[in-house]
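[1] Predicted model and sequence follow; I will ask about them next.
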Amino acid sequence: MQPNVEPFFDPVTGTVTYVVFQSGHPECAVIDPVLDYDPKAGRTSTTNADKVIEFLRQHGLRVQWILETHAHADHLSAAHYLRGKLGGKVAIGEHIRTVQGVFKKLFNLEPEFSPDGSQFDHLFREDEEFSIGALTAKALYVPGHTPADTAYQIGDAVFVGDTLFMPDVGTARCDFPGGNAHSLYGSIRKLLDLPGDTRLFMCHDYPPEGRKPQWETTVLAQRTHNIHAHDGVTEQQFVSMREARDATLAMPVLILPSVQVNIRAGQFPPSEENGVSYLKIPLNML
């Protein structure tokens, strides 16, 4: 099966949202939708998500799934907004519970927040199969960037989340809470053991100077050209490189607001008595 894949690139966060569907069938999945956020004003908007909605309506597509590859640290999720507009089930890997537990403590969230994944409509088990209309899909557990990353294999396409980037950019960082470079190496090799012509779709692209954003590649291209994880790179070489590189990286600009929203499946924290939702900034914690 070769599903149709429609990308939507957000240049502000470098994130790619995907609509995945099969010709002749109305059901579709939306993967990693973006809610726009202005960190200076603390204001959200729906420009990116509304582009996705317009595409779906133009093509007569019905949302069956809204899939998150992980609790993102670089953008807020529009999953809750899209579900309210179009329906569908919001889903993520079952290990989101671990991430929720870590960040409930970090942000000292309200006692009513349960780190049990109940904020999502469905939690995927490792290698769980599911359907998107006539398409068969599988949830692949690929930890390392975080302990809860999931990739989605849909026909000949795999949506890799934050594991691999385009070959000239390399691989994802592993220094967030619960991240592990050894685990990421294993997850990358799991993906690169797939057939060479498997299409791989990136969650992000941060293109080098002079290159336009790109997000589609193949297993063979990654095995041959990925600057961090091409064939022949040993686990220890990868871990040494990844840990040294991560030590030089600044925290993502939106990590503090985004994680608080994304572990809630895109919902805002409960409104306070004045009707306003607030995000927390933990001082001297990260």
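    Sure, I can see it. Numbers count the residues shown, from 1 in each chain.

[2] use CA for all of it now, contacts and neighbours both
    Fine.

[3] my read is residue 63 is in a strand, agree?
    Yes - under DSSP: H, G, I helix; E, B strand; the rest coil, residue 63 sits within a strand.

[4] Just give the number of residues close to it.
    Residue 63 has 25 neighbours, counted by other Cα atoms under 10 Å.

[5] quick one: contacts for the closest residue to residue 184 other than its chain neighbours?
    Spatially, and ignoring its direct neighbours in sequence, residue 184 is nearest to residue 144 (3.8 Å; Cα to Cα, 6 or more residues apart in numbering). Counting by Cα atoms under 8 Å, 6 or more residues apart in numbering, residue 144 makes contact with 163, 174, 178-185, 187.

[6] at 7 Å what do you get?
    174, 179-181, 183-184 (Cα atoms under 7 Å, 6 or more residues apart in numbering).

[7] Redo these as a markdown table? Include secondary structure and neighbour count.
    Output for these, formatted as a markdown table (DSSP: H, G, I helix; E, B strand; the rest coil; neighbours: other Cα atoms under 10 Å):
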| residue | secondary structure | neighbour count |
| --- | --- | --- |
| 174 | coil | 26 |
| 179 | coil | 18 |
| 180 | coil | 20 |
| 181 | helix | 25 |
| 183 | helix | 18 |
| 184 | helix | 29 |
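
[8] Can you say which helix or strand has residue 245 in it?
    helix 235-246 (DSSP states H and E).

[9] Would you mind listing the buried residues in that helix?
    Buried positions in helix 235-246, judged by neighbour count with 16 or more other Cα atoms under 10 Å: 235, 238-239, 242, 246.

[10] of all those residues, which comes closest to residue 262?
    residue 246 (22.6 Å; Cα to Cα).

[11] Verify the contact between that closest one and residue 172 for me.
    No - between residue 246 and residue 172 there is no contact under Cα atoms under 7 Å: 9.3 Å.

[12] structure B:
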Amino acid sequence: MTQTRPEIAGFHDPRTGSIQYVVSDPGSGRAAVIDPVLDFDPASGATATGSADALLAHLAAKGLALDWIIDTHPHADHFSAAGYLQERTGKPIVTGGRVVEVQALWKRIYNLGDGFATDGSQWDRLLEEGQSLPLGALSLVAMHSPGHTLASMTLTCGDAAFIHDTLFMPDSGSARADFPGGSAAALWRSIERIMALPEATRLFTGHDYMPKGRAAVWESTVAEQRATNVHLTKASCEAEFVAIREARDRTLPMPKLILAALQVNIAGGRLPEPEASGQRFLKIPLNGLPGAVWG
């Protein structure tokens, strides 16, 4: 009988609320990393690799063989550690094919010039709808899930789905859709596709902000989300969801790291190249997101 239940380990980053995942096929020990975090302190400009190193330590402790390093979308609240993990392991980095649209959008915002490629060549593989990555006896299958960003991608694997920033845990609702290129209507349609998966499908979200001080959690099911998600239970159609989501988004300041993080994350999780002094610099556009709520 074919194994349909991958083993999944989640690693919560309390600084950003992000969840990193290691997903593996129990039979073969083949593994993938999903949404790795490169630590960054905006006050000092310091970067560190503690979060990503925890993934490498887990792989080693469990005797797992890494095949893929994947980002579900260009993140706005943390730096991707895909570039660092590739340097350490030599394994391919992967993201959704529509990242080229995000690159083109943010290239204009950053005024990056002709030297910055917007063809997705910073990754080894771009996944289109329905394409898959082998993982031992399992496969990671791409489902395009725009709304939070243009390039957001859900990955299904056996009885599991990595739903990134579409839905959070049921007590937290859904992800915002007001970033450049975002769309609450598109997010609703992406959520509907996820909710059409079998009811027992395990859903692994991209963030948990521990509302009301509860412990961090990141796993639910389709059935639980349908029955108790605080946004889905209030919205019976796209128009109602869009009204709820857009009203909420109008109150939210931009993530504190968005302008720093996107410059790294549209480049495959690679930091800017050092300048002549050997120092790396981030380029932050002033007034580049007009109308943003002040934090």
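    Structure received. From a predicted model like this one, the values you see are computed outputs, not experimental measurements.

[13] on that earlier part again, quick one: secondary structure of the residue nearest to residue 184 of structure 1?
    coil.

[14] Give the aligned equivalent of it in structure 2.
    Residue 144 of structure 1 maps onto residue 147 in structure 2 when the alignment is built from TM-score structural alignment.

[15] could you measure that match against residue 170 of structure 2, distance?
    Separation of residue 147 of structure 2 from residue 170 of structure 2 (Cα to Cα, to the nearest Å): 18 Å.

[16] cool, and residue 229 of structure 2?
    From residue 229 of structure 2 to residue 170 of structure 2 the distance is 4 Å (Cα to Cα).

[17] what does residue 7 of structure 2 give?
    Separation of residue 7 of structure 2 from residue 170 of structure 2 (Cα to Cα): 22 Å.

[18] Structure 1: which residue goes with residue 156 of structure 2?
    Using TM-score structural alignment, residue 156 of structure 2 lines up with residue 153 in structure 1.

[19] host element of that match?
    Secondary structure (DSSP H and E) places residue 153 of structure 1 in strand 150-154.

[20] Give me the most central residue, structure 1.
    In structure 1, the residue lying closest to the centroid (Cα atoms, centre = their mean) is residue 69, at 3.7 Å.

[21] where does that residue land in three-state SS?
    Relying on three-state DSSP, one would call residue 69 of structure 1 coil.

[22] Contacts for stretch 49-56 of structure 2, please.
    36-39, 81.

[23] Where does it end up in structure 1?
    So stretch 49-56 of structure 2 sits over residues 46-53 in structure 1, by TM-score structural alignment.

[24] Go through that stretch and flag the buried ones.
    Quick answer for stretch 46-53 of structure 1 (16+ other Cα under 10 Å): 48-50, 52.

[25] What does residue 217 of structure 2 correspond to in structure 1?
    Match for residue 217 of structure 2 (TM-score structural alignment): residue 214.

[26] and its match, what is it in contact with?
    Going by Cα under 7 Å, 6+ apart, residue 214 of structure 1 touches residue 205.

[27] Tell me how many other residues crowd the counterpart of residue 114 of structure 2 in structure 1.
    Superposed on structure 1 with TM-score structural alignment, residue 114 of structure 2 falls opposite residue 111. Applying other Cα under 10 Å, we find 7 residues neighbouring residue 111 of structure 1.

[28] again, but for residue 37 of structure 1
    What residue 37 of structure 1 shows, counting by other Cα under 10 Å, is a neighbour count of 20.

[29] that older thread, of the buried residues of helix 235-246 of structure 1, closest to residue 254 of structure 1?
    residue 246 (17.3 Å).

[30] follow-up on the earlier one: among the contacts of stretch 49-56 of structure 2, the buried ones, what's the ChimeraX command?
    Burial among these is assessed by 16+ other Cα under 10 Å; the matching ChimeraX selection reads:
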select :36,37,38,39,81
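
[31] out of the contacts of stretch 49-56 of structure 2, who's nearest residue 88 of structure 2?
    residue 81 (10.6 Å).

[32] returning to that earlier point: so which elements touch the helix holding residue 245 of structure 1?
    helix 181-192 (3 or more Cα pairs under 7 Å, 6 or more residues apart in numbering; DSSP states H and E).

[33] residue range for the helix it packs on in structure 2?
    Taking TM-score structural alignment, helix 181-192 of structure 1 hits residues 184-195 over in structure 2.

[34] The matching stretch against structure 1, how far on average?
    If you overlay the two and look at stretch 184-195 of structure 2, the average distance to its match in structure 1 is 0.3 Å (mean Cα distance after the TM-score superposition for structure 1).
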